[in-house]
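Student: pasting the sequence and the predicted model now:
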Amino acid sequence: MLEPTAVEIFRAAVEAIVPAVDGRPGAREIHADEHVSAMIDQYVPGFADLIAVLLDSYASDVRTGAGFVELSPAERGSVFRLMVAEEAQDVRDMVDALFVFTYGAVYSEWSAYDKATRTLGRPPSWDDIGFPGPSLGYADYREGA
């Protein structure tokens, strides 16, 4: 379970990665931060809190005295760019994890899974990008079809 300040930092991070556009929900609106932090903590327990601390630390390099949540989306992007420019591979990997799991939450079935009913719907992002969904195969290529 993330610290309360880390929850807000993850919300700000996913919002910067996939913002809401033209009335379509972004990563923050679909609660992608929950997926991102859970996947990171599942891999290395406590790692999500560390990422939040680092995002906050790098924020002051972009705007003196500011925390990550206080930054504009463009400034948050500058934090990501600073981190991926680091020599330490671990820091670059943290940014990669944020992006990969955010995109996974937005564009995969995760965003359409209803935990209460345990049903899976069609993710709205698929319609936005023109993705028809999984292929059930092509009968022309099956023997005896």
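Tutor: Yep, that arrived. Numbering: from 1, shown residues only.
Student: make it CA atoms for all contacts and neighbour counts henceforth
Tutor: OK.
Student: burial check on Ala13, number of neighbours?
Tutor: Here the number of neighbours of Ala13 (other CA atoms under 10 Å) works out to 30.
Student: output the contacting helices and strands for the biggest helix by length in the chain.
Tutor: In the chain, assigned by DSSP state H, the helix with the most residues is helix 89-107. Helix 89-107 is packed against helix 4-17, helix 32-43, helix 73-84, helix 124-129, with contacts defined by 3 or more CA pairs under 8 Å, 6 or more residues apart in numbering; DSSP states H and E.
Student: got the angle for that helix vs helix 32-43?
Tutor: Put simply, helix 89-107 runs at 130 degrees to helix 32-43, going by axes from the mean of the first three to the mean of the last three CA atoms, to 10 degrees.
Student: so which bits of helix 89-107 are buried?
Tutor: Neighbour counts over helix 89-107 (16 or more other CA atoms under 10 Å) mark 91-92, 94-95, 97-99, 101-107 as buried.
Student: just send those back as JSON lines, with distance to Met83 too.
Tutor: Shown next, in JSON lines, are the buried residues of helix 89-107 (distance: CA to CA, whole Å):
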{"residue": "Val91", "distance to Met83": "6"}
{"residue": "Arg92", "distance to Met83": "6"}
{"residue": "Met94", "distance to Met83": "9"}
{"residue": "Val95", "distance to Met83": "7"}
{"residue": "Ala97", "distance to Met83": "12"}
{"residue": "Leu98", "distance to Met83": "12"}
{"residue": "Phe99", "distance to Met83": "13"}
{"residue": "Phe101", "distance to Met83": "17"}
{"residue": "Thr102", "distance to Met83": "17"}
{"residue": "Tyr103", "distance to Met83": "19"}
{"residue": "Gly104", "distance to Met83": "21"}
{"residue": "Ala105", "distance to Met83": "22"}
{"residue": "Val106", "distance to Met83": "23"}
{"residue": "Tyr107", "distance to Met83": "24"}
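Student: check it against this one:
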Amino acid sequence: MEEIQKLDNQLCFALYVCSKEIIKKYKPLLEPFGLTYTGYITLLALWEQDGVTVKDLGERLFLDSGTLTPVLKKLEASGFVDRNRNKNDERSVTITLTDKGRRTQQSALSIPREMGCTITSNSRFGMDEMSTLLKDLHTVSSVLVDES
């Protein structure tokens, strides 16, 4: 077997495993809020910019409407967001945070801190490495998105 074909030499596999394990670590942090990981990243995007269309939110999160719509329905049922159809264009739906959604931002400040501590809790990976990795992942993402 060629080295290039070994599973452990595949960037996609390393990213897949990291993503899966990170999302698993988020689960106990998000449960008290009644959130899934996808619900959480949706709120993160809305905390940055509230009152956006489903289309714009999907582009920001790299999620199609088939994935995002059920998440938004669940967030609405839980009282975090409101979904409002545009009166001039029935196809356009605007998502806005409710009071509960805005209040949750302050309560959820501990989540990224706890995740950072989880990842850096041993001496093998520190904050500097995490910062470098994040920068590198943003670069890789931008290259891949630009090629699409």
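Tutor: Alright, I've got the coordinates. The structure displayed is predicted, hence computed values, not measured ones.
Student: what TM-score do we get after superposing?
Tutor: After superposition, the two chains reach a TM-score of 0.33 (TM-score structural alignment, normalised by the length of the first structure), with 79 aligned residues with a CA RMSD of 4.8 Å.
Student: circling back: which two in the buried residues of helix 89-107 of the first structure are spaced the farthest apart?
Tutor: Greatest spacing in those, by CA to CA: Val91 and Tyr107 (24.7 Å).
Student: quick one: residues contacting the spatially most central residue of the second structure.
Tutor: By CA atoms, centre = their mean, the second structure has its centre lying nearest to Ile41, at 3.1 Å. Residues near Ile41 of the second structure by CA atoms under 8 Å, 6 or more residues apart in numbering: Leu61.
Student: go with 7 Å
Tutor: Ile41 of the second structure sits next to no residue when contact means CA atoms under 7 Å, 6 or more residues apart in numbering.
Student: tell me which element Arg103 of the second structure is part of?
Tutor: Taking DSSP states H and E as the criterion, Arg103 of the second structure maps to helix 99-107.
Student: what residues sit buried inside that helix?
Tutor: Within helix 99-107 of the second structure, the residues scored as buried using 16+ other CA under 10 Å are Gly101, Arg102.
Student: repeat that for stretch 52-61 of the second structure.
Tutor: Counting neighbours by 16+ other CA under 10 Å, stretch 52-61 of the second structure gives Val52, Thr53, Val54, Leu57, Gly58 as buried.
Student: could you do stretch 130-139 of the second structure as well?
Tutor: Under the neighbour-count criterion of 16+ other CA under 10 Å, stretch 130-139 of the second structure has nothing buried.
Student: how far away from the center of its chain is that stretch?
Tutor: Stretch 130-139 of the second structure sits 16 Å away from the centroid of its parent chain (CA atoms, centre = their mean, to the nearest Å).
Student: that older thread, for the helix or strand that the longest helix of the first structure is followed by, packing partners?
Tutor: Proceeding N to C from helix 89-107 of the first structure, the next assigned helix or strand is strand 113-114, under DSSP H and E. Packing partners of strand 113-114 of the first structure (3 or more CA pairs under 7 Å, 6 or more residues apart in numbering; DSSP states H and E): strand 119-120.
Student: rewinding a little: between helix 73-84 and the longest helix of the first structure, find me the angle.
Tutor: Going by the same axes, to 10 degrees, helix 89-107 of the first structure makes 140 degrees with helix 73-84.
Student: just want the angle from helix 89-107 of the first structure to helix 4-17.
Tutor: Using the same axes, to 10 degrees: helix 89-107 of the first structure against helix 4-17 is 70 degrees.
Student: and the closest residue to Thr53 of the second structure other than its chain neighbours, how many neighbours?
Tutor: Among residues not flanking Thr53 of the second structure along the chain, Thr94 sits closest, at 4.1 Å (CA to CA, 6 or more residues apart in numbering). Thr94 of the second structure sits with 17 neighbouring residues when counted by other CA under 10 Å.
Student: all strands of the second structure, in order?
Tutor: For the second structure, the strands defined by DSSP state E occupy 52-53, 81-85, 93-97.
Student: quick one: buried residues of the last one?
Tutor: By 16+ other CA under 10 Å, the buried positions in strand 93-97 of the second structure come out as Val93, Thr94, Ile95, Thr96, Leu97.
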